[in-house]
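Enquirer: after the sequence you'll find the predicted model.
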Amino acid sequence: MQGQTLERQWRVLRALPAHPKSTTIPDLLQYLQATATTGSIKGLTVRTLERDIQTLETAFGGAIAVNRAAKPYRVSWQGLARLDGGIRLTDAQALALVLLQMHMGDIVPASLHKGLQPFFTEARSRLAQGAGALAHWPDRVRVLERRRPGYGPQVASAIVRVVCEALFQNRMLTAHYRRMGEDEAAEYRLHPLGLVRAQGVYYLIATAWDYPDVRHYALHRMTRAVMEARTARRPPDFDLDAHVASGAFHIPLKATPLTLVLRVPAENVRYLQEAPLAADQAITEDGDFCIARARVTDSLDLRTWLLSQGAEIEVVKPVALRRWMVETLSRALRPYQKPVLAPRTGKRRPRATARHPAKRRPQ
């Protein structure tokens, strides 16, 4: 008798729909009777099924959700595990995992990536079975970074795996790193603090040896990386978000911020309104133009952006920055003010000889 009760409750448990879907006791009873008309299900009543749900609710706790406010009340399975040993995901959970796999790149440590594979497999299977909007969502969204045309720097996957693992386990890292402009790589003993992908380039944020300075190390300039057994030293006041927000990736040209004043055609000012240069940006009208003021860091990124705007933006102040814009744009214009030379074909003109004199142009 006890064996029949256990078998019946096991069948009830497997028949529960995954949240957010749910079912009523009468509908659940009808389903069980239609799929298993013999054995422990034969003769099952609504009252017996209600007692089974109460027993299972006590045994599994929050994994079974019972909405007793509904009449008749509704029941569903909220656990992540599927009762056949697999993984049970909702459509929303499956979509989130598929998008994570699409966009995470190599920033998940290898030791965790392997453990996530069953979830990724089940998530794609779940979406493939669906016919709603969620099933097609991964084919309709993409994330693009603003960077120059062409391919980003290539990073060895082994380097990324070791760096991520050292960061994950808070271990020191020995890296052979080639600084910009140098041909040979030197050995660095690094304390990893964070990993940032900016404009298609991976940067390890770290301190070196016993120095307190926080520096950036581009992963594509690493030729070798080995995780050490020693624990990395982490400054107690270091915060990755604060480090990024401080403009650390902007390559500042001056220590103190400046008040930038721009003159922008009125029809183009909406871009600055949608994406302000700073929190204190203020825009006023000036005839067919607008004047935008903002306190910003004078950085290489700022000047590159100003140059990229061409005639759409005029730098009014500071005067030194305006003078730099004039000089830079003038130098950029000089090659285009020269006559365009025909490209060389690579063929050499034959030399004149007594037998083959050089041809003369007609007068």
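Expert: Great, that's in hand.
Enquirer: going forward, measure contacts between C-alpha atoms and count neighbours the same way
Expert: Noted.
Enquirer: contacting residues for residue 311?
Expert: Residue 311 makes contact with no residue, according to C-alpha atoms under 8 Å, 6 or more residues apart in numbering.
Enquirer: now do the strands in this structure.
Expert: 23-24, 64-67, 74-77, 171-177, 186-198, 201-208, 215-218, 222-231, 258-265, 282-286, 289-296, 314-317 (DSSP state E).
Enquirer: flag every buried residue along the longest helix seen in the chain.
Expert: For the chain, the helix with the greatest residue count under DSSP state H is helix 110-129. By neighbour count on 16 or more other C-alpha atoms under 10 Å, the buried set for helix 110-129 is 110, 119, 120, 122, 123, 126, 127.
Enquirer: now swap in stretch 224-238 and tell me
Expert: Buried residues in stretch 224-238, counting neighbours by 16+ other C-alpha under 10 Å, are found at 224, 225, 226, 227, 232, 233.
Enquirer: distance from the chain centre to it, please.
Expert: In terms of C-alpha atoms, centre = their mean, to the nearest Å, the centre of stretch 224-238 is set 24 Å apart from its chain centre.
Enquirer: kindly report the same for stretch 168-186.
Expert: 24 Å.
Enquirer: name the residues that touch it?
Expert: By C-alpha under 8 Å, 6+ apart, stretch 168-186 touches 109, 163, 166, 187-192, 217, 221-233.
Enquirer: at 7 Å what do you get?
Expert: Applying C-alpha atoms under 7 Å, 6 or more residues apart in numbering, the contact partners of stretch 168-186 are 109, 166, 187-192, 221-232.
Enquirer: putting a second one here so we can go through both:
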Amino acid sequence: MAVKELSQIERQLAILRRIPTEPQKVTVNDLIEYLESSHNMGNLSKRSIQRDMAMLERVFGVHVRTVGRENYYYFPQGSHISLKKMGPDLALGFLLMEKYTHSLLPEASLDALAPYFKEAKLALKNEKYKYADWEKRVAIYPKVYPLEPAKFNANHLLDIYKALLLNKQFKMNYTKKGGETKDYVVSAQGVVQQEQVSYLIATYEGQKAEGLIQFAIHRINDIEILDSSPKRVAGFDIREYLEQGGLDISLYDEQSIELIFNKSTAQHLKETPLAKDQSLTELKDGRVRVNATINITQSIKWWLLGFGDQVEVIKPKAFRNDMKMTVQGMMELYSQKSK
């Protein structure tokens, strides 16, 4: 095979790809051997590679450590080299990812993304883009009252992610709602964050009833990763699980719902429908009938109660009676004299 003589820029790009991140390091001799063996480059002098490294130190921030007469080259932890400048749109995407998905990403992923987050912040500080105050102008805000997030040990979430990635079971000590603690040997299936609480979706050894169990991660006291392989639920998909109401309580088998909203209240359902098959019918009294096919869950009940006297449940009949009993209970509660 003929020996290639590449241009200086081609050689320097090849060198950039070979520079490791600390604690690993390379010498000029290592780089010459790499270029000769992996890129079939010839006619390489030690002096020319040293000049290349001087330029790469200056332009790309390659670090050098001298031990005796030998120079060792490396990139510091958390550094990132990109030959294409990050634009403001991509930078904003990275920073929104950092802000809103931080608690869901494994630590290793966050470490790998850290240089991109850093580059994104620098990109948005560029006066040309006028994005420096982006945090004051972009937000995701829940419609329900934002409670303070449940406090949990970040190492426990990290251990759960490790078990998922390494395909291992783990043993955990868990505090139930009533205060009782219990040990479980768990096969993790996934992790979900619902508002201010993160949940482990799993099965456990000795489980009497079939199905997936939700464990609030902030109630986990201790985790020990085991060598045993987990028992995976066949065909499990976290998105399908959530769409089917896995993290909620289904109240009825029937999924056809009929509601009557005040006209002004029903307006937002034109823009954000309950379901794809939703239909709206204006009634003679000015109110709006809403029909849709949905999984009628505890969350749906809470959502409807939030509208107060602006909505009436018509069907299913059992759901209407349930709402009626809840409202009557509220009336009795508020009819009592406060203590």
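Expert: Yep, it's here. Quantities reported herein were computed from a predicted structural model and do not represent experimental measurements.
Enquirer: ok so, going back, and the buried residues of helix 110-129 of structure 1, which is closest to residue 144 of structure 1?
Expert: residue 120 (22.4 Å; C-alpha to C-alpha).
Enquirer: could you measure from the alignment partner in structure 2 of the closest one over to residue 91 of structure 2?
Expert: Counting by TM-score structural alignment, residue 120 of structure 1 corresponds to residue 117 in structure 2. Residue 117 of structure 2 is 8 Å from residue 91 of structure 2, where distance means C-alpha to C-alpha, to the nearest Å.
Enquirer: next: residue 206 of structure 2.
Expert: 48 Å.
Enquirer: more neighbours, these two?
Expert: Set residue 206 of structure 2 next to residue 91 and count neighbours by other C-alpha atoms under 10 Å: residue 91 wins out with 21 against 9.
Enquirer: what does that one align to in structure 1?
Expert: Residue 91 of structure 2 maps onto residue 94 in structure 1, by TM-score structural alignment.
Enquirer: ok, its match - contacts?
Expert: Contacts of residue 94 of structure 1 by C-alpha under 7 Å, 6+ apart are 123, 124, 126, 127.
Enquirer: for the third one, which non-adjacent residue is closest in space?
Expert: Right, residue 126 of structure 1. Closest residue to residue 126 of structure 1 apart from its sequence neighbours, by C-alpha to C-alpha, 6 or more residues apart in numbering: residue 94 at 6.5 Å.
Enquirer: try the second one
Expert: If you skip the residues right next to it in sequence, residue 124 of structure 1 has residue 98 as its closest partner in space, 6.5 Å away by C-alpha to C-alpha, 6+ apart.
Enquirer: from memory the one you found sits against residue 121, does it?
Expert: No: judged on C-alpha atoms under 7 Å, residue 98 of structure 1 makes no contact with residue 121 at a distance of 8.9 Å.
Enquirer: circling back to that earlier point, residue 140 of structure 1: which of the strands of structure 1 is closest?
Expert: strand 186-198 (23.4 Å).
Enquirer: what about the nearest residue to residue 88 of structure 1 once chain neighbours are set aside, distance to residue 6 of structure 1?
Expert: In space, and not counting its chain neighbours, residue 88 of structure 1 is closest to residue 82: 4.7 Å by C-alpha to C-alpha, 6+ apart. From residue 82 of structure 1 over to residue 6 of structure 1 the distance is 18 Å, taken as C-alpha to C-alpha.
Enquirer: and if you look at residue 303 of structure 1?
Expert: Distance from residue 303 of structure 1 to residue 6 of structure 1, by C-alpha to C-alpha: 73 Å.
Enquirer: check residue 114 of structure 1 too.
Expert: 36 Å.
Enquirer: picking that back up, average offset of the longest helix of structure 1 relative to structure 2?
Expert: On superposition with structure 2, the average gap between helix 110-129 of structure 1 and its aligned counterparts reaches 2.4 Å (mean C-alpha distance after the TM-score superposition for structure 1).
Enquirer: centre of the chain to that helix, how far?
Expert: 18 Å.
Enquirer: for it, name the packing helices and strands.
Expert: helix 91-103 (3 or more C-alpha pairs under 7 Å, 6 or more residues apart in numbering; DSSP states H and E).
Enquirer: give the buried residues for the helix it packs on.
Expert: 91, 94, 95, 97, 98, 99.
Enquirer: just the residues you listed now: which is nearest residue 259 of structure 1?
Expert: residue 99 (40.5 Å).
Enquirer: and the closest residue to that closest one other than its chain neighbours, how many neighbours does it have?
Expert: The shortest distance from residue 99 of structure 1 to any non-neighbouring residue, by C-alpha to C-alpha, 6+ apart, is to residue 138 (6.6 Å). Using other C-alpha under 10 Å, residue 138 of structure 1 has 15 other residues around it.
Enquirer: nice, that's everything, thank you.
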